[in-house]
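Visitor: quick one, fold the following:
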Amino acid sequence: MGCRKRAAKHQLLRVVAVEGVCVPDSRGALPGRGAHLHPDPTCLDLAVRRRAFPRAFRLQGNLDTTALREYVEQRAGDTPAG
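Guide: Just a heads-up that it's a prediction; the model follows:
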């Protein structure tokens, strides 16, 4: 969504909108329309800047991405640099 680069499904993070909040769905089990994004803060920033989430979920207005940002930043901090 953010960087628009293609990747295998297992390399991407599924995101779902629940009551106006973008929620990470790491297991792929949450109901509803999902969007896929690289679990990288840069990709998330691009998606937010481009307003890709409301378009992907076909919703009006802004969505809260705080929980998603915390998840992505924590996951980016867990991976070793290399």
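
Visitor: contacts and neighbour counts: CA atoms only from here.
Guide: Fine.

Visitor: chain center to the longest helix seen in the chain: distance?
Guide: Using DSSP state H, we find that the single longest helix of the chain is helix 66-78. How far helix 66-78 lies from its chain's middle: 10 Å, per CA atoms, centre = their mean, to the nearest Å.

Visitor: any buried residues in it, and which?
Guide: For helix 66-78, burial by neighbour count (16 or more other CA atoms under 10 Å) applies to L68, R69, Y71, V72.

Visitor: likewise stretch 50-66?
Guide: Buried positions in stretch 50-66, judged by neighbour count with 16+ other CA under 10 Å: R51, A52, F53, P54, F57, L63, D64, T65.

Visitor: and the end-to-end length of it?
Guide: 16 Å (CA to CA, to the nearest Å).

Visitor: now for the longest helix of the chain, which elements pack on it?
Guide: With contacts defined as 3 or more CA pairs under 8 Å, 6 or more residues apart in numbering; DSSP states H and E, helix 66-78 has these neighbours: strand 21-25, helix 41-49.

Visitor: to check against the first, give me the structure of this:
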Amino acid sequence: MLGDEAGHSLRPDPARSMPGRGAHLHPDPACLTLALRRRAFGRALRVGGVFDTDELAEYIEASTSSSGHPTGRGSQRNASKVGRPT
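Guide: Presented below is the predicted three-dimensional model:
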């Protein structure tokens, strides 16, 4: 994350080597949308203001389009067991 005059810029750091505070986010566009809607970055990073997420969104889009799945493990997902009879 970098601070500038317009707010804060969120950048991906897959190697986890950049200095400063960070926040974990699944490489999934739905997770980014949910985090933005819930204003999770401000709480996780302990800063206020407007966040520029362009670079982060581009990284997530590139990682999902290259493998077809956000984690690169194919399209199989475990179904939720909530609300199912046992």
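
Visitor: for G82 of the first structure, find the nearest of the helices and strands packed on helix 66-78 of the first structure.
Guide: Proximity to G82 of the first structure (CA to CA) singles out helix 41-49 among those, at 16.5 Å.

Visitor: what span of the second structure is that closest one aligned with?
Guide: The aligned range for helix 41-49 of the first structure in the second structure is 29-37, by TM-score structural alignment.

Visitor: from the chain's centre, how far out does the matching stretch sit?
Guide: 7 Å.

Visitor: contact partners of it?
Guide: For stretch 29-37 of the second structure, the surrounding residues in contact (CA atoms under 8 Å, 6 or more residues apart in numbering) are L25, H26, F41, A57, I60, E61.

Visitor: that stretch vs the first structure, mean deviation?
Guide: Mean deviation of stretch 29-37 of the second structure relative to the first structure after superposition (mean CA distance after the TM-score superposition for the first structure): 0.5 Å.

Visitor: can you point out the buried residues in that stretch?
Guide: Buried residues in stretch 29-37 of the second structure, counted by 16+ other CA under 10 Å: P29, L32.

Visitor: same check, this time on stretch 28-40 of the first structure
Guide: L30, G34, A35, H36, L37, H38, P39, D40.

Visitor: cross these against strands and list the overlap.
Guide: In this view, these that belong to strands under DSSP state E are G34, A35, H36, L37.

Visitor: dump those residues to TSV, plus distance to R14 of the first structure.
Guide: Converted to TSV, these look like this (distance: CA to CA, whole Å):
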residue	distance to R14 of the first structure
G34	6
A35	6
H36	5
L37	7
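
Visitor: tell me which two in the residues you listed are the farthest apart.
Guide: Spanning the widest gap among those are G34 and L37, at 10.0 Å by CA to CA.
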